[in-house]
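Chemist: just a sequence and a predicted model for now, questions to come.
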Amino acid sequence: MGLVDGKVAMVTGAAAGIGRATALKFAGEGARVVVSDIDIEGGEETARMIADAGGQALFVACDTSDADQIDALVAKTVDTYGQLDCACNNAGIEGKIMPLVDQTMDNYDRIMAVNARGTFLCMKAEIAQMLKTGGGAIVNLASVAGLIGFPGLSPYVASKHAVNGMTKNAALEYGKAGIRINSVCPGGIDTRMLDSLAEQATQGAQDSHEMLDPLHPIGRIGVPDEVAGAIVWLSSPAASFVTGINMPVDGGFVAQ
């Protein structure tokens, strides 16, 4: 019996990386999964991977910075599967690396629209639905950049601190309604986003492993499935007394 047997889970940003790994993990632990992303090809591939492994999945295209699209995503989830038990708000972008004075408002606004506004809008729609059915579990994707600073990434750091703050606040507001809300804070994880950051930071001189493996006390960066495991556990009855936390999944990075 899986950790989330019989549950319905929704994952945004599920076309690749941590989102895809999380959707696959939910399905492997017994959930029916709604896969969402603006990347239609990648999202449909994730849904096919779940189906090919014997699970149930539906792909719904969604831009998480658009409230109407998020409302439609939640409505489609409920129309298809009858409920929404678990939600992972994973969609996010990293933007450009540069000192604060050189950051453009376009870069700042785009990052905040997806990472902070998008998480806020997703929680707003998800919680409204979960209140109708007596509870649920939400996990937001933050970052170690939501716990500490990273020079050159002011908008990204601001957006992920916002995610962690909203997580704690929403957990306080809806705990008695049976809705648990947590965040995970990945360190360096082997994804396209990390490759992009490493490319920017070193002008292509180093890949993400060369740059970041030595900075993690465990001796390496992580893989998406390691973050997915934490997300699904937080979403499951096994974590029934856990809410309002910002959990590092970082190989010891913020312990330094």
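Modeler: Okay, I see it.
Chemist: contacts, neighbours, all on C-alpha from now
Modeler: Will do.
Chemist: quick one: the strands in the stretch 51-200 of the chain?
Modeler: For the stretch 51-200 of the chain, applying DSSP state E, counting those that start in this stretch gives strands covering 57-61, 86-89, 136-141, 179-186.
Chemist: the shortest one packs against which elements?
Modeler: Contact partners of strand 86-89 among helices and strands, from 3 or more Cα pairs under 8 Å, 6 or more residues apart in numbering; DSSP states H and E: strand 8-11, helix 118-133, strand 136-141, helix 224-235.
Chemist: which one, of the strands of the stretch 51-200 of the chain, ends up nearest to M105?
Modeler: Evaluated over these, closeness to M105 peaks at strand 136-141, with 23.4 Å, by Cα to Cα.
Chemist: and the angle for that closest one with strand 179-186?
Modeler: 20 degrees (axes from the mean of the first three to the mean of the last three Cα atoms, to 10 degrees).
Chemist: that older thread, can I get the strands of the stretch 51-200 of the chain in a markdown table with mean neighbour count and distance to I111?
Modeler: Formatted as a markdown table, these follow (neighbours: other Cα atoms under 10 Å; distance: least, Cα to Cα, whole Å):
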| stretch | mean neighbour count | distance to I111 |
| --- | --- | --- |
| strand 57-61 | 23 | 19 |
| strand 86-89 | 28 | 15 |
| strand 136-141 | 28 | 14 |
| strand 179-186 | 27 | 17 |
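Chemist: JSON lines for the ones you listed, including distance to L197?
Modeler: Formatted as JSON lines, the strands of the stretch 51-200 of the chain follow (distance: least, Cα to Cα, whole Å):
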{"stretch": "strand 57-61", "distance to L197": "26"}
{"stretch": "strand 86-89", "distance to L197": "21"}
{"stretch": "strand 136-141", "distance to L197": "17"}
{"stretch": "strand 179-186", "distance to L197": "14"}
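Chemist: right, and R180 touches G136 too?
Modeler: Yes: using Cα atoms under 8 Å, R180 is in contact with G136, at 6.4 Å.
Chemist: next up, a structure to set beside the first:
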Amino acid sequence: MPSKGVILPASWGNLGVQLVDSGAIDADKFKAIYEQKGVFTDEYKNLLLGDNNGKIKITRENSGYYLNLFWALGLANKNPILDTGEMVDPRYGGAGNFASTGGWILAKGNAMDHYSKHAFITLTLEQQALVDKVSRGIYRPCCGNSVHFPDCNHGMAMLGLLELMASQGASEQDMWKTALVVNSYWFPDTYLTIATYMKEKEIKWKNVNPQEMLSASYSSAQGFANIASQVTKPASSQSAGGCGVDTGGAHANDSAPAQKQQSGCGI
């Protein structure tokens, strides 16, 4: 997890403005959770309200903010994965019953008023097929589901990022690589542990296969538990946030206690 951050193969542009204009993000609510802690920076303001944001650069400091932006994008953007996938399986009682929907409290109105309702990103058939394929192979350690079943904020946020990358011509390999980078910022302790496991197998982190690392065998809750049981866990790092709305609390000032990686999927 590079301390200086990583530039992703996608530009944010004016998506913040579109999310605010649609009501998927209530700008006043969104700003308030950062302003009350004194961390609503010029960068954050531009991402939310600016028109000409360039390539996305994710860092330890802003990873939680991007988590919230990507969450809103993934939830609100019209996509077949949300319309016909696991989220709407009748067995689960409706898409509104998940942490990724019920937990999004920063919209105007109810989160479900915006669920797969807005055409921020329109994909070609080929791009949609790519998002569908990659989303089925990306897991996160807070649960056992892939991004194709985005029932928590990290899954919904990753779906939004995949859609954005696909729409801007990212290759499949770029998407796997980027997803591993972003997951590593969102779950640093998890991937430090996995890196330790791979090192013990004499495989450097820079040489790992991103698709393999993101698979259920490594990145799902059960898969990671199996990996973690085989290594001595490294020192705990800082995390961009748990599975609720990130409030920027870890970065309020240099002396503030670090927010630790969390595994729950509630607010």
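Modeler: Arrived safely. Predicted, not measured: the structure shown is a model, and the values here were computed from it.
Chemist: and the TM-score between them?
Modeler: Once superposed, chain against chain, the TM-score is 0.28 (TM-score structural alignment, normalised by the length of the first structure); 126 aligned residues with a Cα RMSD of 6.3 Å.
Chemist: of the helices and strands packed on strand 86-89 of the first structure, which is nearest A171 of the first structure?
Modeler: strand 136-141 (9.3 Å).
Chemist: got the contact list for the nearest residue to K25 of the first structure once chain neighbours are set aside?
Modeler: Nearest non-adjacent residue to K25 of the first structure, counting by Cα to Cα, 6 or more residues apart in numbering: A228, 6.4 Å away. For A228 of the first structure, the contact set (Cα atoms under 8 Å, 6 or more residues apart in numbering) comprises 18-19, 21-22, 25.
Chemist: how near is A228 of the first structure to K132 of the first structure?
Modeler: According to Cα to Cα, to the nearest Å, A228 of the first structure and K132 of the first structure sit 27 Å apart.
Chemist: what's the burial count for H154 of the second structure?
Modeler: Number of residues near H154 of the second structure (other Cα atoms under 10 Å) recorded here: 32.
Chemist: so it sits against A72, correct?
Modeler: No: counting by Cα under 8 Å, H154 of the second structure sits too far from A72 to count as a contact (10.9 Å).
Chemist: check which helix or strand W71 of the second structure maps to.
Modeler: helix 63-76 (DSSP states H and E).
Chemist: ok, now which ones touch F26 of the first structure?
Modeler: Contacts for F26 of the first structure (Cα under 8 Å, 6+ apart) come out as 4, 9, 32-33, 232.
Chemist: if you could redo that for V184 of the first structure, that was the one I meant.
Modeler: Contact analysis of V184 of the first structure by Cα under 8 Å, 6+ apart lists 139-143, 227, 230-231, 246-249.
Chemist: what distance do you get for it to N169 of the first structure?
Modeler: As judged by Cα to Cα, V184 of the first structure and N169 of the first structure stand 15 Å apart.
Chemist: show me what the biggest helix by length in the first structure is packed against.
Modeler: Counting residues, the longest helix found in the first structure (DSSP state H) is helix 154-174. Judged by 3+ Cα pairs under 8 Å, 6+ apart, helix 154-174 of the first structure is in contact with helix 105-111, helix 118-133, strand 136-141, strand 179-186, strand 246-249.
Chemist: so which elements touch the longest one?
Modeler: Helices and strands touching helix 118-133 of the first structure, as assessed by 3+ Cα pairs under 8 Å, 6+ apart, comprise helix 67-81, strand 86-89, strand 136-141, helix 154-174, strand 179-186.
Chemist: any chance of the ones you listed in a markdown table with distance to D37 of the first structure as columns?
Modeler: Below are these laid out as a markdown table (distance: least, Cα to Cα, whole Å):
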| stretch | distance to D37 of the first structure |
| --- | --- |
| helix 67-81 | 10 |
| strand 86-89 | 11 |
| strand 136-141 | 15 |
| helix 154-174 | 19 |
| strand 179-186 | 19 |
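Chemist: the inter-axis angle of the stretch of helix or strand G155 of the second structure belongs to versus helix 63-76?
Modeler: In the assignment (DSSP H and E), G155 of the second structure maps to helix 153-167. Relative orientation of helix 153-167 of the second structure versus helix 63-76 (the same axes, to 10 degrees): 80 degrees.
Chemist: I'd like the next helix or strand past helix 153-167 of the second structure.
Modeler: Assigned by DSSP H and E, the successor of helix 153-167 of the second structure is helix 172-186.
Chemist: any buried residues in that next one, and which?
Modeler: Of all the residues in helix 172-186 of the second structure, those buried under the rule 16 or more other Cα atoms under 10 Å are 172, 175-186.
Chemist: check which helices and strands it sits against.
Modeler: Using 3+ Cα pairs under 8 Å, 6+ apart: helix 172-186 of the second structure touches strand 6-13, helix 63-76, helix 125-135, helix 153-167, helix 210-214.
Chemist: for G102 of the second structure, find the nearest of these.
Modeler: helix 153-167 (10.0 Å).
Chemist: so what does the closest one touch, helix or strand wise?
Modeler: Judged by 3+ Cα pairs under 8 Å, 6+ apart, helix 153-167 of the second structure is in contact with strand 6-13, helix 63-76, helix 99-102, helix 125-135, helix 172-186.
Chemist: okay if I get those as a markdown table plus distance to L159 of the second structure?
Modeler: Below are those laid out as a markdown table (distance: least, Cα to Cα, whole Å):
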| stretch | distance to L159 of the second structure |
| --- | --- |
| strand 6-13 | 14 |
| helix 63-76 | 5 |
| helix 99-102 | 11 |
| helix 125-135 | 7 |
| helix 172-186 | 10 |
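Chemist: winner for burial among these?
Modeler: helix 63-76 (a mean of 26; mean count of other Cα atoms under 10 Å).
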